[in-house]
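Trainee: got a predicted model here, sequence first, then my questions.
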Amino acid sequence: MIAELSAALLNKLGYLILFGFSITKTKFFKNYLMGTPTSKSIKMIIATLWGLFGVVMTLWGTPVFGGIANSRTIPIVLAGLLGGPFMGFVAGFIAGFHRMFLTVGGELTAISCGISTLVAGVAGGLLKDWIRTKENKAYYGFLIGVGVEVIQMLIILMVARPFNEALLIVKTIFLPMTFLNAAGVAIFLLFIDQVIKESDNAGAVKAQMALKIANKTVPIFRLGLNNETAEKAAKTIYKYAQVDAVSFTSTNECLAFIGSGSDHHLSGSTIHTSYTKNSIQKGVLLVAKKKEEIGCSTADCPLGSVVVVPLFLEGVVIGTLKLYKARENAMTSSDIELAKGLGELFSTQLALSKIDEQAVLLKSAEIKTLRAQIQPHFLFNALNTVMALIRIDPQKAREVLTDLSYFLRSSFKLSAEKVTLEDELETVKAYVNVEKARFEERISIEYDINAPLSLMIPPLMIQPLVENAIKHGIINRQSGGLLKLSIYLNKDELTISVEDNGKGIPKDIVESLKRNQELSGIGLSNINRRLMNHFDRKLQIRSMLNSGTKVSFSIPMEKELSNV
């Protein structure tokens, strides 16, 4: 009898395993495993399905004297192990109630089996968190299955009467039901574990894909969002993301579209899908699972599902990223997470592009500020000098006018972000020549240049230092004002110093400069700030009252060549 019963249960277990293998491959079951339901209504529906599965196992059982040998405990225990005590209780109650009051046959063990079924569901639920911590879930699932069957046999012996008949049933069904049902639980958990591993592997592949896309697209969006950058990024995503089409839009038009449907989703065309418009308006990620939800006006559009991710800049939607698939209901949770992650990455890169743009504007503003410091009285004084020289030394007047013209032209070339050392020196010489024409023997200058004149440096880094030395230093001397400009290259460091023998800078002003405080009318503040912003360097100032001042700085040429 035991051998025949074992064969019957084993045969049914084979069908059960085939069913379990098939159901674990379905999208519904995978979504159930990977996303634990939170609402009670969804939990109730899934628990009811497990309970009905238990009812089927009862109906499919084999009569044994006054009982029924079956595999009812397999789905009930699984309901608890996967869903927790609540779902285990609901599934156990449904299958147990059916076994108690609605099953035809097996009346001797109806009450005891109904009770044990409810116990099996709750026990499985209480062990949910415990088994999740185990590496070999199938092994521990087998042990749980054995334990549940042992409890069921004990309940039969305690409840079912007459006892002799209950004992006969237990002796007959104990081994087949205990070990085969425990094996069924273990095999189901093995399938489930495989689904989880496959999901983890798919997640790892998606993560690797996202990293690869990120590495390829990060430099692109540092240039902002436009037709050119959108097309480059769309081609990269289309190559790696395993989707049927990729698109970027602004808030009103398609910037780029790569893949299926590109014959009517044209770059530069007005946005005509309602889903994209809704995403832009609401500023939220949207997923269209069916073609009609996408809202494409072209009837034969080959695209069946899409995830639309808004792109933000300073909290405002400026466009969207869209990933399409040809089949309906084809967007998986990993596809959605990939799109969401890329959208966040691109929004961050667009914010950085804004910062880069502001940094460029800051550089331009700093240079313009320096150029604006060429005050009108300098021009008036220079022109007055020229007018005076015209009467007494026309040739000298022409030379001063030429120097003044060169100085003004070089000072107001606003487009250059860097100039050669030679051009900067010519600007300095022109300025000094104009000032020397005014003050004659009160100013003299020495040049000590030991660096290639072809080196590229930021504009107006030297002339303001020279101007500062003249205006605030040696101009107050009646005669003998000496200024020395030294430039030398030591490996990759270019050092520039301007030294004068003027009245010196008060100590409080020197300390203020060291603390990066703004000082009205002194060009040193501007240069010091530019050095800090672009090279993380500061002006070095040594000054002694009535003895003179030396101002110097060094800039790394390799960094300068790449960052200016």
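Mentor: Noted; the coordinates are in hand. Here the structure is a predicted model, which means the values were calculated and not measured.
Trainee: from now on I want contacts and neighbour counts done on CA atoms only, so please keep to that.
Mentor: Will do.
Trainee: so which helix or strand takes in Ala256?
Mentor: Using DSSP states H and E, the element containing Ala256 is strand 254-259.
Trainee: so what secondary structure elements neighbour that strand?
Mentor: If you count contacts as 3 or more Cα pairs under 8 Å, 6 or more residues apart in numbering; DSSP states H and E, strand 254-259 packs onto helix 227-240, strand 245-249.
Trainee: structure B:
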Amino acid sequence: MQTNQLVFELIMNIGLMVLVASLLSKLQLVQDIILQEKRNWKSQALLSVMFGAIIILSTYTGIDIGSYSLNTRVIGAMAAGLLGGPLVGLYASMIGAVYVYLFSAPQAFAMASAFSTVLFGLLGGGFYPYFQRGKWKYKDLFLLACFAEVCDMVSLLRFTVPVQMALKTILEISGPMILLNAGGILIFISSFNNIFIRQDLESSRQLQRASDLSKRCLPLLVEGLHKGENMEELASVL
């Protein structure tokens, strides 16, 4: 497959992931769970299944180049950890890894792909406290995704036999996989960023209302509440 066609199809796959992220970020249930700082097991299970399904989708829609299936599973796996935390990153990536190991082609790369999928989820979960939610450091996120893809290439060398086949595949796919998937995860995470932006706007509105209320109540409190008319006016303001 020509490089231009390969890049185009990979961009289309990334576009599909971004579309899925945009649709999910509009669901009120997903918004509520993402905004929770302490989640119960049901919320974590739902997020794990959701991101696990995204990993499976990205694997299923992989681009067959003969020796390898080029895919965007790093986006869903890392996003699971970055948005859901370490447990969600682990569980979602394990769901994706089982599918990758059983159904991905060619089978020679199945073990390496499954291992790297779990690694992606652990990387995202490990950096969950570092990336402040809604205020992502996109340069660091890009570099982390590049590092994850490099680890994927190392996994291919480590677990694939013969090594010559793995090396040839890496030389063919490394450039598009690293750069495009690293850029894709930025767009994917940005789709969920609107959830935090809306939360900040709502918090700002509430603070503005509280400020306006305090300005109206302060003169009445300064004069004292021993006057009946002051108490009545304060009650009406509240």
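Mentor: Happy to help now that I have it. Note that the structure is predicted; figures quoted are calculated from it, not measured.
Trainee: ok so, going back, read off where the strand holding Ala256 of the first structure ends up in the second structure.
Mentor: Across the second structure, nothing matches strand 254-259 of the first structure (TM-score structural alignment).
Trainee: also compute the angle for that strand relative to strand 245-249, please.
Mentor: Here strand 254-259 of the first structure runs at an angle of 180 degrees relative to strand 245-249 (axes from the mean of the first three to the mean of the last three Cα atoms, to 10 degrees).
Trainee: can you name the next helix or strand after strand 254-259 of the first structure?
Mentor: With elements assigned by DSSP H and E, the helix or strand that comes after strand 254-259 of the first structure is helix 274-282.
Trainee: so the following helix or strand past that next one matches what in the second structure?
Mentor: Counting by DSSP H and E, the next helix or strand C-terminal to helix 274-282 of the first structure is strand 286-288. Aligned by TM-score structural alignment, strand 286-288 of the first structure falls on no residue of the second structure.
Trainee: re earlier: and Gly147 of the first structure, which of the helices and strands packed on strand 254-259 of the first structure is closest to it?
Mentor: With respect to Gly147 of the first structure, and counting by Cα to Cα, the nearest of these is helix 227-240 at 48.9 Å.
Trainee: who's in contact with the closest one?
Mentor: Outside helix 227-240 of the first structure, the residues that touch it by Cα atoms under 8 Å, 6 or more residues apart in numbering are 209, 212-213, 216-217, 220-221, 223, 244-248, 255-259, 267.
Trainee: rerun at 7 Å
Mentor: Identification of contacts with helix 227-240 of the first structure by Cα atoms under 7 Å, 6 or more residues apart in numbering yields 209, 213, 217, 220-221, 245-248, 255-256, 258.
Trainee: which member of the residues you listed is positioned nearest Phe346 of the first structure?
Mentor: Phe221 (6.7 Å).
Trainee: now that closest one: how far from Leu342 of the first structure?
Mentor: Phe221 of the first structure sits 12 Å away from Leu342 of the first structure, going by Cα to Cα, to the nearest Å.
Trainee: if we can go back for a sec, tell me which two of the contacts of helix 227-240 of the first structure sit farthest apart.
Mentor: Within the contacts of helix 227-240 of the first structure, Met209 and Leu255 form the most distant pair, 23.4 Å apart (Cα to Cα).
Trainee: quick one: the helices in the second structure?
Mentor: Taking DSSP state H to define them, one finds helices in the second structure at 3-25, 28-35, 41-60, 73-84, 86-103, 110-126, 138-159, 163-223, 228-237.
Trainee: how much does stretch 194-210 of the second structure stray from the first structure?
Mentor: Mean deviation of stretch 194-210 of the second structure relative to the first structure after superposition (mean Cα distance after the TM-score superposition for the first structure): 2.1 Å.
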